[in-house]
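Trainee: just to be clear, the model below is a prediction. Sequence and coordinates:
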Amino acid sequence: MSDLTIKDLGMPATSEPVRVAARRLRWFRAAFRAAVQRVSVETGLRFEVDDAKLASGFVHWLRVVERGHPHDRAARPAYFSHAAGMMLRLLLKEAPLTVVGGPPDVDPQRPEYFWPEGYCCTVFCLNVYALAVRQEFGRDAALGVDFDDLGIWWSFKENAHHNSAYAIAFFKLFAGVDPSWEFPDSFQWPKGALEGPIPVRPLG
């Protein structure tokens, strides 16, 4: 299992709760760059960050999150994973990361080398989510058992390419939360969407 998942990646210090700090572009940008740097150190991959695309993804995410925030406090834990999934969806959609270099001999069977940009964005969102959960609910987020499964990552990349909403469902899968494959971008409380198998879109 990767050493980069669901742990402190050296996110920038803040006097505010992470759930609040994450809504500040300055902190969001610094936290994203910190996560990218950590992934780069651990994997040998080199990334270029497009700040304009990162800011665009942040603004769109903030609008969606604030519009959909539930009034029922009992729904907050479930909404945190949904909001983090939406963060991943919009980061992948804006694509602020580009791989510009890396080690010569990498293992393409490892998720971080199979899809570096998607992996890096996912690790960032997982860690923001984990920090927020720890602060707000006093518990540690648990990484899903499928995180290191290359077949899951292949399905994630393929499905998110054709329908970005699936990024939310795959994020929840990686975060150890039951996803909705039928309506991945709809937050329902109490949960009402039917569960189903992971969708796989055939190549060609």
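Mentor: That came through, no problem.

Trainee: alpha carbons only for contacts and neighbour counts from here, please
Mentor: Noted.

Trainee: ok, residue 80 to residue 136 distance?
Mentor: Using Cα to Cα, to the nearest Å, one gets 10 Å for the distance from residue 80 to residue 136.

Trainee: an error on my part: the question was meant for residue 40.
Mentor: Residue 40 is 29 Å from residue 136, by Cα to Cα.

Trainee: neighbour count for residue 80 and residue 136, which is higher?
Mentor: Each of residue 80 and residue 136 has its neighbours counted (other Cα atoms under 10 Å); residue 80 has more, 19 against 15.

Trainee: take this one as well and set it beside the first:
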Amino acid sequence: MLTPLKTEVEKVGDLAHEARRFRTILWSFEKNIELLFKGTGLAAEVDHAALAEAFSRWRQAFDQSKHLADLDRKDFTIFAAGMMLKELLAARPITAIVPDELGLPALPATLDHRLKRWPEGYAYTSFCLSVAAAVLHEMGAAEPTESGVADDPRFWDSFRENVAENPANAIAFFDMVVGLPPNWQAPDVPWMRRTFLDSKRRLEAEPRKTIE
């Protein structure tokens, strides 16, 4: 399950705004790691400076594009989560500690293969999806859910390889996780998303009211 954090952050009042504060991000980020890694044999070290750097870059990008939220708040929330994923993957604030790499007992065979395959990427994705789902729940909108593609080990291998070349690809992969069509040409350009373009066309097609 990618979203163990969701029920925890749903308890935060006015999450849509609180998620723009670093203290909320820090608490929820570390809580997500605790929930994901509990009982797995995995552990993680969090670089707070790197996390703050990721948050700062995300907040700047968010503020520059938030005027587009009125076109489609649900899709913008998912896009904002994808932007956070991009910055986390670029800053790499997590260092996973894998027991069998330290000569300790191997990880349990029942461990989710996605988590074992790429603990850091899985944790970043889980965090972003959990917060997006909780924000949308607070808004009364339909929540994003995992698509079947996230169960395929090859998806995570491709995800890891592609974001190593270009962190912006994380936004397209996040769209795939929630079952949306990815924009591979310019994944970090919000106004090129299909949902925003469709919303803009609908608004432009609506007859304008005239004052008599």
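Mentor: It's in. Everything quoted here is computed from the prediction, not taken from an experiment.

Trainee: residue 179 of the second structure should be in a strand, yeah?
Mentor: No. Read with DSSP: H, G, I helix; E, B strand; the rest coil, residue 179 of the second structure is coil and lies in no strand.

Trainee: list the contacts of the aligned partner of it in the first structure.
Mentor: In the first structure, the residue paired with residue 179 of the second structure is residue 176, using TM-score structural alignment. Counting by Cα atoms under 8 Å, 6 or more residues apart in numbering, residue 176 of the first structure touches 141-145.

Trainee: for residue 173 of the second structure, same thing?
Mentor: Residue 173 of the second structure neighbours (Cα under 8 Å, 6+ apart): 159, 182.

Trainee: show me where the second structure has strands.
Mentor: Using DSSP state E, the strands found in the second structure span residues 43-46, 94-97.

Trainee: circling back to that earlier point, between the contacts of residue 176 of the first structure, which is closest to residue 167 of the first structure?
Mentor: Nearest to residue 167 of the first structure among the contacts of residue 176 of the first structure, counting by Cα to Cα, is residue 144 at 14.8 Å.

Trainee: can you count the residues close to that closest one?
Mentor: Count around residue 144 of the first structure with other Cα under 10 Å applied: 15.

Trainee: so it makes contact with residue 173?
Mentor: Yes. Using Cα atoms under 8 Å, residue 144 of the first structure is in contact with residue 173, at 6.0 Å.

Trainee: does residue 145 of the first structure really touch residue 177, like I thought?
Mentor: No. Residue 145 of the first structure is beyond contact range of residue 177, at 10.7 Å (criterion: Cα under 8 Å).

Trainee: can you count the residues close to the aligned partner of residue 60 of the second structure in the first structure?
Mentor: Counting by TM-score structural alignment, residue 60 of the second structure lines up with residue 63 in the first structure. When neighbours are counted by other Cα under 10 Å, residue 63 of the first structure registers 11.

Trainee: likewise the one 4 residues further on?
Mentor: Other residues near residue 67 of the first structure come to 9 when the count uses other Cα under 10 Å.

Trainee: residue 10 of the first structure touches residue 34, doesn't it?
Mentor: Yes. Here residue 10 of the first structure reaches residue 34: they are 6.5 Å apart, a contact under Cα under 8 Å.

Trainee: quick one: which of these two has more around it?
Mentor: Neighbour count, other Cα under 10 Å: between residue 10 of the first structure and residue 34, residue 34 has more, with 17 against 12.

Trainee: skip the chain neighbours and tell me the closest residue to the spatially most central residue of the second structure.
Mentor: Nearest to the mean C-alpha position of the second structure, counting by Cα atoms, centre = their mean, stands residue 128 at 2.7 Å. Excluding the flanking residues, the one nearest residue 128 of the second structure by Cα to Cα, 6 or more residues apart in numbering is residue 81, at 5.2 Å.

Trainee: from residue 189 of the second structure, how far out is that neighbour?
Mentor: Taken as Cα to Cα, the span from residue 81 of the second structure to residue 189 of the second structure is 14 Å.

Trainee: what's the answer for residue 172 of the second structure, then?
Mentor: In terms of Cα to Cα, residue 172 of the second structure sits 11 Å off from residue 189 of the second structure.

Trainee: just residue 204 of the second structure next, same as before
Mentor: 20 Å.
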